[in-house]
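> A predicted structure for the sequence below; I have some questions about it.
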Amino acid sequence: MARDTTDSRPIEDVGELVGYLAAGNKPRDKWRIGTEHEKFPFYVDGHAPVPYGGERGIRALLEGMQRTLGWDPILDDGRVIGLVEPTGQGAISLEPGGQFELSGAPLETIHQTCREGNAHLAQVREIAEPLGIRFLGLGGSPKWRLAETPKMPKSRYDIMTRYMPKVGTKGLDMMYRTCTIQVNLDFESETDMRRKMQVGLKLQPLATALFANSPFTDGEPNGLQSWRGEIWTDTDNQRSGLLPFCFSENFGFADYVDWALDVPMYFVIRDGRYHDMTHLTFRQFMEGVAHNSIPDGLPTMGDWANHLSTLFPDVRLKRFLEMRGADGGPWRRICALPAFWVGLLYDGAALDAAETLTADWTYEEVRALRAAVPAEGIAAEFRGTSLRDIGREVLTIARDGLKARARKNRDGYDETTFLSTLDEVVARGTTSAEEMLQAYHSRWGGSIEPVFLEYAY
């Protein structure tokens, strides 16, 4: 989750909010790839979750990383809750249940992204192993119940923890017991943003299926392939899921702003303190409802940037687009997720092909597919064919897009190599979740514990 900002420039009118998003427009030579990935820390001895405090806790891990990397600490009420590279090129942050997240630097190629991820995992292991800690690459916490999952000391999470049960049944599970891989991508214009947003929303269920990797809850099979995907069906539907207005042929920045203004806020920050604002929408805040309830109650651009970071649609619009549908997974998936979306969206011919493939897909159809995927994975049907068959076609488009980019590493390989783990899913006809379930019912002997060996970083 992004670092909260404190930009104190006052907001004069709604046009500035639209302009904030439009300022994300970048020429193609400035497009970058920002990959984020989360993982569950656990103790090797006993496979217990890792709390924040103590000599072998999350705080000690962060402090060790700070000494190793020389990155600046991110503090909340005096406690270190993350690290940021001094020039802003990357950050390490904590999710509510201690999930450890790398928010990668904006890079030019997936080769660089993969090297960044591998370097991060090596650095984390160097600090974590003497503490008896390793990390699990899954989309959902497989063993620990919600009550035994640690809570990180971040003020925004306290506000969210109180609010989530009021607006859905699965928000706390989302916060404390899920992990994702996410890629952030650029656009050059409002039209380019619209095309990428629409293709991204329509194909997000396919990404969830290809990356399905959360079949266990509370130590046993949960009947799903992507428990994480199911959780997002009832977390806070005012701010999550598919956005029907984005399917319009005229969708633009102003439409997203109009929607975001009517979503309840989580917080504002004043003098380093978080103030609960869940009783107001941002539009009400703009209209002056809260001016007397918080210090310096006029809305700021920092408030707007933070509000945008608390919206959770399947594709999130900020000054870039965030692809949010994938479960967390093994290290190969960290490279595969950006390869999938960069291949589809960063080459003109590939984007044309993806747009043609999905042009007449309706909101209702995509919503039904999104609902089917958590249980059915790539076997889910769409218009009389399986998602597996659609996935084969989409992966061909993504591969062609990566070939056209022709970004090669020192050994002469282009970025198509990073799609291999997804090719395997389509070729086998089984997801990572199904492979895990087969292992659980056979060689694992009905025990969840081997997952901490086979899916650990």
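It's in. Numbers count the residues shown, from 1 in each chain.
> going by C-alpha atoms from here, please, whenever you check contacts or count neighbours.
Noted.
> what are the boundaries of the helices in the stretch 151-300 of the chain?
Ranges of helices in the stretch 151-300 of the chain, per DSSP state H, counting those that start in this stretch, are 155-167, 171-177, 190-210, 227-231, 253-261, 282-286.
> which residue, neighbours along the chain excluded, lies closest to residue 257?
residue 18 (6.3 Å; C-alpha to C-alpha, 6 or more residues apart in numbering).
> that neighbour reaches residue 254, doesn't it?
Yes: using C-alpha atoms under 8 Å, residue 18 is in contact with residue 254, at 5.6 Å.
> highest mean neighbour count out of the helices of the stretch 151-300 of the chain?
Most buried of these, by mean neighbour count (mean count of other C-alpha atoms under 10 Å): helix 227-231, with a mean of 26.
> top strand in this protein by residue count?
strand 33-43 (DSSP state E).
> now do that one: everything it contacts.
48-50, 98-110, 113, 132-138, 141, 179-186, 328, 334, 338, 342 (C-alpha atoms under 8 Å, 6 or more residues apart in numbering).
> of the helices of the stretch 151-300 of the chain, which is nearest residue 316?
helix 190-210 (8.5 Å; C-alpha to C-alpha).
> what is that closest one packed up against?
strand 315-317, strand 321-327, helix 348-358, helix 363-376, helix 387-405, helix 420-428 (3 or more C-alpha pairs under 8 Å, 6 or more residues apart in numbering; DSSP states H and E).
> list of residues touching stretch 437-448?
142-143, 215, 219-221, 450.
> returning to that earlier point: among the helices and strands packed on helix 190-210, which is nearest residue 435?
Per C-alpha to C-alpha, nearest to residue 435 of these: helix 420-428, 9.9 Å.
> flag every buried residue along that closest one.
Neighbour-count burial for helix 420-428, counted by 16 or more other C-alpha atoms under 10 Å, picks out 421-423, 425-426.
> another one to put next to it:
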Amino acid sequence: MAETMTDDRPLTIEDLANYFAAGCKPAEQWRVGAEHEKFGFRLNTHETVPYYGPDGIEAMLKGLMRFGWEGVFEDRPDGGQTLIGLNRGGANVSLEPGGQFELSGAPLNSMHEICEETGNHLQEVKTVADELGLGFLGLGFHPTITREQAEIMPKGRYNIMRAYMPKVGKLGLDMMLRTCTVQANLDFASEADMVAKFRVSLALQPIATALFANSPFTEGKPNGFLSARANVWTDTDPDRTGMLGFVFEDGFGFEQYARYALDVPMYFVKRNGLYVDASGKSFRELIEGKLDGVQGRATMKDWADHTTTIFPEVRLKTYLEMRGADGGPWSRLCALPALWTGLLYDDAALAAAWDLCKDWSTEERETLRRDVNRLGLKATVGGRTVQDIAKDVLAISHAGLKNRARLDGGFIDETTYLGELHEIADSGLTPAERLLEKFHGEWKGDINRVFVDCAY
């Protein structure tokens, strides 16, 4: 998308809504994208990894180029450029604000392809990391460092966000610097299909939060949460986070989401390759060309950028992005896209999943979102435990994946990737509770054991 418009007319709400509607595609073209983040650390000291230096994040990115990755560069005010990511075949590697290393996978046909892609990436990362004396950790919240010890990546948008976050929430800097997630991106066929999938995935997002809860430590000690990462989102920025009650109201569609996004305060505008601070300001003013310090009216590229600064539990772009799970081991990186694919890409599964949650009130959904952060599978909603609901969710997803019949090697279907989630739901113990058992047991309170047991 170009940064300038050909007719210089102001964007309309129809333009903004059509940006999302452009994602509609027939079922045979649906794909799944998987994303995950991980914490880097120095093997000998467990310290975080800076951007610069012979064993820094920049060196990691350059080292990965031997595997066919191409560099992504950002312009700097001094006229230079900074290596901020990598591209290869529809996938990209990028950096979160505290140096969290992210793979955003290509849109793929099956969980088998996703797991192969993830495994190849982790092997490439390990090859380079071993040479640099680095390791990577799969957790939802950094287990040892303070905010002040976090390394800051040299990306323009992050400087703007770091200055703005403390004005609107107490935990936004933790979100930026000390959390990691695993996500899945899924397609929709039409506006009605988007609405159905949005409602199911948003209502059930806390169930995924419980199944993947994996962040019980802060600064070396238990923090009282099973998912400290999910708790961070409850006090980051109320304007751009949460369970979006309006999604469940009659008449919801692309236009309603566009109106919501339009009223989310901005972070930045990009002009001539550089980020311009527009934090807290109105996109409506940009549309009219009346935003102080910013040249020109809003473009569709500005709108696309703005939609990436909104962080609800499920986010609409030209696809739906599931955002409720903690980072974890390789096995659960493949499990998350499998879970949501089974629920959302089979009509019978989607209907059955909606039956599970359609009667929950706005208050119940909000309460559930907060309760699972501490209670995990022991939380309750609608008179049932999350453990029982999770078992039903997994049974529905299993059936949906079985119906897809995407086979690997001619006989293994995608249900194999749900195995670990079935074990978690059957046991009633989240991954975080297993880690706490280790901390109080075989680790004897030594948090440094996490850098062995939870490393890739």
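Alright, I've got the coordinates. Computed from a predicted structure; not experimentally measured.
> mean per-residue distance, the longest strand of the first structure to the second structure?
Once the two are superposed, strand 33-43 of the first structure sits an average of 0.4 Å from its aligned residues in the second structure (mean C-alpha distance after the TM-score superposition for the first structure).
> what residue of the first structure matches up with residue 386 of the second structure?
Taking TM-score structural alignment, residue 386 of the second structure has residue 387 as its aligned residue in the first structure.
> the closest residue to that match other than its chain neighbours: how many residues sit nearby?
Leaving aside its sequence neighbours, residue 387 of the first structure sits nearest to residue 378 (C-alpha to C-alpha, 6+ apart; 4.8 Å). Neighbourhood size, residue 378 of the first structure [other C-alpha atoms under 10 Å]: 29.
> returning to that earlier point: the helix or strand harbouring the residue nearest to residue 257 of the first structure vs the second structure, average distance?
Element membership for residue 18 of the first structure (DSSP states H and E) is helix 14-22. Averaged over the aligned pairs, helix 14-22 of the first structure sits 0.9 Å from the second structure after superposition, using mean C-alpha distance after the TM-score superposition for the first structure.
> buried set for that helix?
For helix 14-22 of the first structure, by 16+ other C-alpha under 10 Å, it's 17-18, 20-22.
> which residues touch stretch 300-307 of the second structure?
1-3, 11, 16, 19, 261, 266-270, 317.
> narrow those to those that are buried.
Using 16+ other C-alpha under 10 Å, the buried members of the contacts of stretch 300-307 of the second structure are 11, 16, 19, 261, 266-270, 317.
> out of those residues, the closest to residue 369 of the second structure would be?
residue 261 (21.4 Å).
> what's the closest of the buried residues of helix 14-22 of the first structure to residue 280 of the first structure?
Distances from residue 280 of the first structure to the buried residues of helix 14-22 of the first structure, taken by C-alpha to C-alpha, are shortest for residue 17, at 17.6 Å.
> ok, now which ones touch the closest one?
Residue 17 of the first structure neighbours (C-alpha under 8 Å, 6+ apart): 11, 257, 301, 304.
> mind checking which of the residues you listed are in helices?
Among the contacts of residue 17 of the first structure, the residues falling in helices (DSSP state H) are 257, 301, 304.
> so the first one makes contact with residue 19?
No: counting by C-alpha under 8 Å, residue 257 of the first structure stays clear of residue 19, with 9.9 Å between them.
> OK, contacts around residue 381 of the first structure?
369, 387.
> mind doing that once more with 7 Å?
By C-alpha atoms under 7 Å, 6 or more residues apart in numbering, residue 381 of the first structure lies in contact with residue 387.
> next one: residue 82 of the second structure
Taking C-alpha under 7 Å, 6+ apart, one finds 73-75 in contact with residue 82 of the second structure.
> quick one: what's aligned to it in the first structure?
Residue 82 of the second structure maps onto residue 79 in the first structure, by TM-score structural alignment.
> residue contacts, the residue lying closest to residue 25 of the second structure once chain neighbours are set aside?
Leaving aside its sequence neighbours, residue 25 of the second structure sits nearest to residue 189 (C-alpha to C-alpha, 6+ apart; 4.8 Å). Residue 189 of the second structure is in contact with 24-27, counting by C-alpha under 7 Å, 6+ apart.
> wait, doesn't residue 176 of the first structure sit right on residue 139?
No: Residue 176 of the first structure is beyond contact range of residue 139, at 11.5 Å (criterion: C-alpha atoms under 7 Å).
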